[in-house]
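K.L.:
The sequence isn't on hand, but the structure is:
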């Protein structure tokens, strides 16, 4: 099991990143909440990982903090929740926001995540309520957006943002409309994704 990587962030193509560790490039899929906190390209990072081995693939998922990884593991233990849906949930809501939804039995916020209907949201509330009793809300000390992130072309940032939203389960037309509605020159793909997701909430 690969539990942690320490290396150089060489590529960000939401929702995927590549981390160079001693000349080996590890491709990881990350939730948007992790993407927002990453440094600029060519900077060193430490990222916590979860490896999923299937017959046809070995998939590596990355998280900025151990707490995010543990929450991901709680989600994929639930019936009917695979890595894709777990990442979509964690991309739309911070861990503390998710915990708050569970305790408040707020299905409406969960239903705004692609792939989560009313029945799924209700089941998530029931199954997670007991699991999360020992979890406390911890204010994040990390910035939501890596302000130093840079990208060469705004249009590339817009395309990256649309692609990331589609990978999370949004329809292409819906993703394009959401990004266009909040697009401003000079914004990074991470900021566009964050604003688009907030606009959909």
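P.N.:
The structure has been received and is ready for your questions. Worth saying up front: this structure is predicted, and the values here are computed from it rather than measured.

K.L.:
C-alpha from now on. contacts and neighbour counts both.
P.N.:
Noted.

K.L.:
What segments of the protein are helices?
P.N.:
Ranges of helices within the chain are 32-35, 66-76, 83-92, 95-104, 107-110, 118-131, 154-167, 172-182, 189-200, based on DSSP state H.

K.L.:
Put this next to the first one:
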């Protein structure tokens, strides 16, 4: 099993990247959440991986965080959810958002992901209810740390910031910040990063 790869990023063609690991080029399928977080071509990067072996092909999937990989592994265990659907789910929702959708039994949020219909969404909600547990969420680096973290995160997302940018900014904010101060601090941090 290939559990992790560290190498030079050679090519980026969504949803696939080519990673040179000591002279061997690995084609790795990644969710868009990971794709947008990748460094520039020619830079060293590390991906947590999951290998799928079928009769006709070997597919390697890569993830920026361990929580994404664990969530992917939970998703592909569900009947009717293949690797492509799991990749689409992680491209359309962060691990945190998926956990919230499952906790709230919000099928409408899942149906918005391309390739996920009503029946698949209902099956996901039913089977993931007890499986997306706190272990995966604790691995996720994007869980808001501020007392108003979810509200600040929603505000940043509505302003057009990506999940990665918004989550990074929320993690930087003091846990004692008020909602308005938290949003102000996050916007200042994000303006400096641009």
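P.N.:
Happy to help now that I have it. For clarity, every value in this text was computed on a predicted model and none was experimentally measured.

K.L.:
Tell me which of the helices of the first structure is the most buried.
P.N.:
Counting by mean count of other C-alpha atoms under 10 Å, helix 32-35 has the highest mean neighbour count of the helices of the first structure, with a mean of 25.

K.L.:
Report the aligned residue range of the second structure for it.
P.N.:
The alignment of helix 32-35 of the first structure onto the second structure (TM-score structural alignment) spans residues 32-35.

K.L.:
Out of the helices of the first structure, the one nearest residue 138 of the first structure is which?
P.N.:
helix 95-104 (6.8 Å; C-alpha to C-alpha).

K.L.:
What is the distance between the longest helix belonging to the second structure and the centre of its chain?
P.N.:
Once the second structure is assigned using DSSP H, the helix that runs over the most residues is helix 179-193. Computed by C-alpha atoms, centre = their mean, to the nearest Å, the chain-centroid distance of helix 179-193 of the second structure equals 23 Å.

K.L.:
Stretch 32-44 of the second structure too?
P.N.:
Centroid separation between stretch 32-44 of the second structure and its chain, computed with C-alpha atoms, centre = their mean, is 13 Å.

K.L.:
What is the end-to-end distance of it?
P.N.:
When the termini of stretch 32-44 of the second structure are compared using C-alpha to C-alpha, to the nearest Å, they are 19 Å apart.

K.L.:
quick one: contacts of it?
P.N.:
6-12, 14-15, 45, 63-64, 90-92, 94, 163-164 (C-alpha atoms under 8 Å, 6 or more residues apart in numbering).

K.L.:
Can you tell me how far the residue positioned nearest the centre of the first structure is from residue 69 of the first structure?
P.N.:
Closest to where the C-alpha atoms of the first structure average out (C-alpha atoms, centre = their mean) is residue 31, at 1.4 Å. Using C-alpha to C-alpha, one gets 10 Å for the distance from residue 31 of the first structure to residue 69 of the first structure.

K.L.:
hmm, back to that, just list the residues touching the residue nearest to the centre of the first structure, thanks.
P.N.:
Under the criterion of C-alpha under 8 Å, 6+ apart, the neighbours of residue 31 of the first structure are 15, 62, 63, 87, 88, 90, 91.

K.L.:
Pick the one among those closest to residue 136 of the first structure.
P.N.:
residue 90 (16.6 Å).

K.L.:
The residue nearest to residue 193 of the first structure when sequence neighbours are not counted and residue 101 of the first structure: what is the separation?
P.N.:
Using C-alpha to C-alpha, 6 or more residues apart in numbering and skipping the chain neighbours, the partner closest in space to residue 193 of the first structure is residue 161 (5.3 Å). Distance, residue 161 of the first structure to residue 101 of the first structure, by C-alpha to C-alpha: 26 Å.

K.L.:
and residue 94 of the second structure, how many residues sit next to it?
P.N.:
21 (other C-alpha atoms under 10 Å).

K.L.:
Correct me if wrong: it contacts residue 163.
P.N.:
Yes: using C-alpha atoms under 8 Å, residue 94 of the second structure is in contact with residue 163, at 7.2 Å.
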